[in-house]
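**Q** no FASTA, just this:
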């Protein structure tokens, strides 16, 4: 199982904080550094304030050399699809082809109203997401020297030169994730290179994977590679039970362990590995480990040294 570190900088992290953890993630041998894409904190004061995800990833692309970089997930409401395609392709070039993009419909109304971003009803947000996915993948895969056009309900593209081209072809991997039982699996089947289930129990994760498998059987993949399945889980790991409790309490989590609904990997390295192996059996080949204290680099060192070697 491939392990990536996932962070929530809107909770309170400067660019320097993110640079420090990204470089340590690379040194420790994790596969990737991924971050959320939010403009308002979802917990606490969030000082000193948000950092833009793609501006940050562009900078990190020049300060790292091997790790994958990306978002979980960029909201389709934040950017027009054409400029987003340009930004992601540019960061892909700046990284030498190490970028991935998670794209979702958006859900946090407060950050939209706080910064003047329209927040349409959920049905429209999903419609816009579908058009954005079509446009992003269409622009990136259009041959150089050709043009790309698209006519949709919300976006029209007319004779775009479809430049710049990303290093990765036909484009950076697209991650689609979520718990929705209908439209989300269909979008993953059609556009996704990877499907991610965030903060869910093993049973709910497995059920969502099966919905995507069924959607692929209906939709087909048009010769594309099989979809990758992954999970996102908050991690609280300690070499002893006392250390586990300390780390949980320091980030405001229940020190007695994960809630029944799932979403947390909790315990000593051996216990964490056991939990991850259950997700491997369900079909996951990559895990995004959400660390809530971005300054606790010893946490990452413990995971790399004592959890990773126990995984296939």
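**A** Perfect, I can see it now. Keep in mind it's a predicted model, so treat the numbers as computed, not measured. Numbering: from 1, shown residues only.
**Q** okay, CA-based contacts and neighbour counts for the rest of this
**A** OK.
**Q** Break down this structure into its strands, ranges please.
**A** Taking DSSP state E as the test, the strands found in the chain are 2-7, 32-35, 68-75, 99-104, 148-151, 156-160, 174-177, 194-198, 228-237, 264-267, 286-290.
**Q** Nearest to residue 111 among the ones you listed would be which one?
**A** Residue 111 lies closest, by Cα to Cα, to one member of those: strand 68-75, at 10.9 Å.
**Q** helices or strands next to the longest helix along the chain in the packing?
**A** The longest helix of the chain (DSSP state H) is helix 122-141. Packing partners of helix 122-141 (3 or more Cα pairs under 8 Å, 6 or more residues apart in numbering; DSSP states H and E): helix 81-95, strand 148-151, helix 183-191.
**Q** Including mean neighbour count and distance to residue 65, could the ones you listed go into JSON lines?
**A** As requested, the helices and strands packed on helix 122-141 are arranged in JSON lines below (neighbours: other Cα atoms under 10 Å; distance: least, Cα to Cα, whole Å):
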{"stretch": "helix 81-95", "mean neighbour count": "21", "distance to residue 65": "7"}
{"stretch": "strand 148-151", "mean neighbour count": "15", "distance to residue 65": "32"}
{"stretch": "helix 183-191", "mean neighbour count": "21", "distance to residue 65": "28"}
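**Q** could I get the strands of the chain as CSV with distance to residue 204?
**A** Shown next, in CSV, are the strands of the chain (distance: least, Cα to Cα, whole Å):
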stretch, distance to residue 204
strand 2-7, 21
strand 32-35, 23
strand 68-75, 19
strand 99-104, 19
strand 148-151, 36
strand 156-160, 37
strand 174-177, 13
strand 194-198, 9
strand 228-237, 11
strand 264-267, 13
strand 286-290, 16
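**Q** second one coming, line it up with the first:
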């Protein structure tokens, strides 16, 4: 199983803080470092440093500030950047990192954030999301010297040059969500990995089953699709320490026991083992206070115990 640290810089992280936790993530042996793609929190509150950051700008910096960990977003909304430009940005960061980039991609949801920065937020975005995936995968697959054109309801590309190729044979694409039909179908068509999270095991198992069925319906081997879970980690050396960490970031310890990774390293390891039993091959450990680096050491203990 792979373990990735996942942070939310829109809560108020400076570049120096972001780089510090990314380097610690690498030093301690985690497999990846992922960040959200938001400019502000839904309530527009800034709980940490007064620093608003752009996901792909900072990932470019982390590409040269780290050497081994995978880097990516959970998740980039289709509304923030034109897919043609995003395809170039992601390929650039892939080159800068030596082929370590992954793209979590979704329809977007935070309407107040869009309004704050004047970013259009269409009411119906799934069609745009589908076309964006067609555009990006098409551009990445276009050979140097050749061109890529696309004509859709939302997007039009006219003979785009296929010169910006990723280092990897294909950029890993992560699609997630709880949709019952369209999301599993889109996942089966485009994704390298399906992600869900912040739910009890029964819900996670149901969602995994839906994407597996969608792969089978699309004549795709389900074994070619990775399954992952993102969960907020509130870990402590003792149960009381874990409860205190949960309360410090505004979470209910009782809910965290079923909807997150909560408790001592041994208790967190047990939950991870349960997720592995459901089919999860990767867990994103969400840290809502990433300046608390002691959590990383405890999470290393938990992940090692989980095997």
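**A** Thanks, I have the structure now. Remember, it's a predicted structure, so these values are computed and weren't measured experimentally.
**Q** circling back: and the strands of the first structure: which comes nearest residue 308 of the first structure?
**A** strand 2-7 (7.7 Å).
**Q** thinking again about what came up before, quick one, which of the strands of the first structure gets closest to residue 132 of the first structure.
**A** Here strand 99-104 is closest among the strands of the first structure (Cα to Cα), at 9.0 Å.
**Q** these two touch, right, residue 101 of the second structure and residue 92?
**A** No - counting by Cα atoms under 8 Å, residue 101 of the second structure sits too far from residue 92 to count as a contact (9.6 Å).
**Q** sorry, back to before: report the angle between the longest helix of the first structure and helix 81-95.
**A** 50 degrees (axes from the mean of the first three to the mean of the last three Cα atoms, to 10 degrees).
**Q** now the angle between strand 68-75 and helix 122-141 of the first structure, please.
**A** Angle, helix 122-141 of the first structure to strand 68-75, by the same axes, to 10 degrees: 140 degrees.
**Q** Give the buried residues for helix 122-141 of the first structure.
**A** 125-126, 128-141 (16 or more other Cα atoms under 10 Å).
**Q** check contacts around the alignment partner in the first structure of residue 261 of the second structure.
**A** Residue pairing (TM-score structural alignment): residue 261 of the second structure is matched to residue 265 of the first structure. Counting by Cα atoms under 8 Å, 6 or more residues apart in numbering, residue 265 of the first structure touches 233, 234, 235, 236, 237, 258, 272, 275, 276.
**Q** What is the aligned counterpart of residue 216 of the first structure in the second structure?
**A** By TM-score structural alignment, residue 216 of the first structure lines up with residue 215.
**Q** quick one, what contacts its match?
**A** Here residue 215 of the second structure is in contact with 184, 185, 188, 189, 221, 222 (Cα under 8 Å, 6+ apart).
**Q** For residue 192 of the second structure, see how far away the second one is.
**A** Meaning residue 185 of the second structure. Applying Cα to Cα, to the nearest Å, the value for residue 185 of the second structure to residue 192 of the second structure is 13 Å.
**Q** So the residue nearest the centre of the second structure versus residue 167 of the second structure, what's the distance?
**A** Centroid-nearest residue in the second structure, with Cα atoms, centre = their mean: residue 74, separated by 2.2 Å. Distance of residue 74 of the second structure to residue 167 of the second structure, given as Cα to Cα: 21 Å.
**Q** go on, residue 161 of the second structure?
**A** On the measure of Cα to Cα, residue 161 of the second structure and residue 167 of the second structure end up 17 Å apart.
**Q** next one: residue 203 of the second structure
**A** If you go by Cα to Cα, the gap between residue 203 of the second structure and residue 167 of the second structure works out to 36 Å.
**Q** The two - which one has more neighbours?
**A** Between residue 203 of the second structure and residue 167, counted using other Cα atoms under 10 Å, residue 167 has the larger neighbour count: 18 against 14.
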